[in-house]
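# got a sequence here, can you build the structure:
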Amino acid sequence: MVVRGNFENSLQDLQAKMKTMSDLAAASLEKSFEALKTKDVELALKVIDEDEVVDDLDTEINHFIIWLLAKEQPVARDLRKIIGALKISSEIERIADFGVNIAKSTIKIGNADSLVNISILEKMKDLSIKMLQKGLDSFLNGDIALAKEVGELDDEVDQFSGDAYKLMTGYLKDHPEETEHMVQLLLINRYLERTADHITNIAESAAYLIKGQMYDLNS
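Model (predicted):
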């Protein structure tokens, strides 16, 4: 069964690349938010520069998957796993992009003191990183319980996002002169909410692999 053994080794290589990419995306979110809290424009610029590594790894994964499909011609569950990996790598790339977007908003805010308490945004960031770890582990380990946990955590992020939106728009109503700054914070709120949505898509791909049917974890 050398052929099957080679295929399993290729899958492990693919999964290792996905884990590396996921770690890089999580680091992008962590660093960009740290830059926001500390008003560190240099760190924000570093996040933007490092995104090229994620993009290159996404391309590498895509090419690896195309090679694997052509070489192995997998069927059934193996095919679902490879197609799921392709979808998930795309989701992870978008998550890293949101880290870049947060960094860009941080640069636009500059050295200005935060106009509102951003602890809600930090909770959203922390939850998103936790969701990303659970979502990928669900896919790699075939754990449907982790996929469902991601959906539950997404509900928490949505609640925090709604609270942050009310806080920020309420402040903006009373301080229209701070529009530019508040718009950037509102954008960051949106980026984090969308990050959680993309991670939920990862969990849905994991659930499909495990159960062979589509799940809507956003409902």
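# CA atoms for contacts and neighbours, from now on please.
Will do.
# wait, A44 sits on I109?
No: A44 lies out of contact with I109 (Cα atoms under 8 Å); the separation is 11.2 Å.
# the more surrounded of those two?
The neighbour comparison of A44 against I109 (other Cα atoms under 10 Å) goes to A44, with 26 against 20.
# tell me the contacts of the nearest residue to that one once chain neighbours are set aside?
Nearest residue to A44, sequence neighbours excluded (Cα to Cα, 6 or more residues apart in numbering): A103, at 4.7 Å. Residues near A103 by Cα atoms under 8 Å, 6 or more residues apart in numbering: 32-33, 35-36, 44-45, 47-48.
# just how off-centre is the helix or strand where G162 lies within its chain?
In the assignment (DSSP states H and E), G162 maps to helix 144-174. In terms of Cα atoms, centre = their mean, to the nearest Å, the centre of helix 144-174 is found 15 Å from the chain centre.
# over to stretch 101-110?
With Cα atoms, centre = their mean, you get 18 Å for stretch 101-110.
# list the buried residues in that stretch.
Across stretch 101-110, burial judged by 16 or more other Cα atoms under 10 Å covers 101-107, 109.
# who's in contact with stretch 161-181?
Residues contacting stretch 161-181 (Cα under 8 Å, 6+ apart): 109, 115-116, 120-121, 124, 182, 185-186, 189-190, 193.
# make a PyMOL selection of the buried ones in these.
Entered in PyMOL, the line below selects the buried ones among the contacts of stretch 161-181, by 16+ other Cα under 10 Å:
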select buried, resi 109+120+121+124+182+185+186+189+190+193
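# now the helices for the chain?
Taking DSSP state H, the helices of the chain run over residues 2-38, 41-72, 76-109, 119-141, 144-174, 179-211.
# who wins for neighbours among the contacts of A103?
For these, neighbours tallied by other Cα under 10 Å; top is S32, 28 neighbours.
# skipping its backbone neighbours, what lies nearest that one in space?
A103 (4.9 Å).
# same check, this time on L24
Closest residue in space to L24, ignoring its immediate chain neighbours: V54 at 6.8 Å, by Cα to Cα, 6+ apart.
# to compare with the earlier structure, here is another sequence to fold:
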Amino acid sequence: MVTRQSYDQELEALRQELLRMGNAVAMAIEDAVQSLAKQDVNLARKVIEGDDIIDKMEVDIEDKCMVLIARQQPLARDLRIISTGLKITTDLERIGDHAYDIANVTLRLAHQPLIKPLVDIPRMAGMAQKMLHNALEAYFKLDITLAEQVCLADDEVDNLYQQIFRELLTYMMEDPRTISQATQLIFVGRYLERIADHATNIAEWVIYLVTGQRLRKK
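Sure, this is the predicted structure:
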């Protein structure tokens, strides 16, 4: 029979694996946006190739969660720890997918001069990355206050996305030759907005882990 100490060690190992996955995803976002801003094809390909590693992390964590549930039949808080791990892993994997999507935009635009210097998109990426960092720190420290701050920050990202959308739409209306590239950049803004949404989801799962209550974003 597995002792409580051994079980707690397995739960802690699960938490550490989630944090490693979170760090890998955060690096993928950073590299993807940098690849776009610098039109760095090699960096974009690095992000694309790294997506398989992130996917494998998700599968490994899911397997460990299933084994813990099957072997231990956890109740109450222990079950919340495992189920929250499953949910957070899904959000991290989807964030990784969006980094992959941004890297693919880099490849599509690699041989085109940018219609404008990228300022707001890297700024938006920085905001989304900070949200992810804070959500993961909230998870590590079980910090509800920090998790709530992540949820509140999502509105700022949404507002910046709308600003980027309107600016790029103006470019498209003034010069139809910019439509193709501007559309791709709007996609990037949308990917970053979704990354922020997933960071918010993680923060909400932290609140659930600590309190047992689900906070739904309005």
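# TM-score them against each other, please.
With the length set by TM-score structural alignment, normalised by the length of the second structure, the two chains reach a TM-score of 0.96; 218 aligned residues with a Cα RMSD of 1.3 Å.
# ok, which of the helices of the first structure comes nearest S219 of the first structure?
helix 144-174 (8.3 Å; Cα to Cα).
# list the buried residues for that closest one?
By neighbour count with 16+ other Cα under 10 Å, helix 144-174 of the first structure contains the buried residues 144, 146-158, 160-161, 164-165, 167-169, 171-172.
# again with stretch 52-63 of the first structure
In stretch 52-63 of the first structure, counting by 16+ other Cα under 10 Å, buried: 54-55, 57-58, 61-62.
# the helix holding G162 of the first structure vs the second structure, mean deviation?
Superposed on the second structure, helix 144-174 of the first structure shows a mean distance to its aligned partners of 0.7 Å (mean Cα distance after the TM-score superposition for the first structure).
# in the second structure, what stretch matches that helix?
The alignment of helix 144-174 of the first structure onto the second structure (TM-score structural alignment) spans residues 144-174.
# show me what contacts E148 of the second structure?
203-204, 207.
# how far away is it from T200 of the second structure?
Noted for E148 of the second structure: a distance of 9 Å to T200 of the second structure, by Cα to Cα, to the nearest Å.
# ok, now Q181 of the second structure?
From Q181 of the second structure over to T200 of the second structure (counting by Cα to Cα), the distance is 29 Å.
# which of the contacts of E148 of the second structure are retained in the first structure?
Retained in the first structure: A203, out of the contacts of E148 of the second structure (criterion both residues aligned by TM-score structural alignment, their matches' Cα atoms under 8 Å).
# for the residue nearest the centre of the first structure, what are its contacts?
With distances taken as Cα atoms, centre = their mean, I95 lies nearest the centre of the first structure, 3.3 Å away. For I95 of the first structure, the contact set (Cα under 8 Å, 6+ apart) comprises 25, 195, 198-199.
# which of these does the second structure keep?
Shared with the second structure, among these: 25, 195, 198 (both residues aligned by TM-score structural alignment, their matches' Cα under 8 Å).
# list only buried entries from these.
25, 195, 198.
# adding distance to L132 of the first structure, write the residues you listed out as a markdown table.
Below are those laid out as a markdown table (distance: Cα to Cα, whole Å):
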| residue | distance to L132 of the first structure |
| --- | --- |
| A25 | 9 |
| T195 | 9 |
| H198 | 9 |
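# and of the residues you listed, the nearest to L86 of the first structure?
H198 (13.8 Å).
# give the contact list for the closest one.
Contacts of H198 of the first structure by Cα under 8 Å, 6+ apart are 91-92, 94-95.
# mind running it again at 10 Å?
88, 90-95, 128, 132, 154, 192, 204 (Cα atoms under 10 Å, 6 or more residues apart in numbering).
# just the buried residues from those residues, in ChimeraX please.
To isolate the buried ones among the contacts of H198 of the first structure in ChimeraX, judged by 16+ other Cα under 10 Å, type:
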select :88,90,91,92,93,94,95,128,132,154,192,204
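# aligned against the first structure, show me the partner of H198 of the second structure.
Aligned against the first structure by TM-score structural alignment, H198 of the second structure finds its counterpart in H198.
# how close does that match get to E60 of the first structure?
If you go by Cα to Cα, the gap between H198 of the first structure and E60 of the first structure works out to 21 Å.
# returning to what we had before: between the kept ones among the contacts of I95 of the first structure, which is nearest M214 of the first structure?
Nearest member of these to M214 of the first structure, counting by Cα to Cα, is H198, at 15.6 Å.
# next one: stretch 1-8 of the second structure to chain centre, how far?
Distance, centroid of stretch 1-8 of the second structure to centroid of chain: 32 Å (Cα atoms, centre = their mean).
# ok so, going back, so who does the residue nearest to L24 of the first structure touch?
By Cα under 10 Å, 6+ apart, the residues touching V54 of the first structure are 20-25, 28, 60, 89, 92-94, 96-97.
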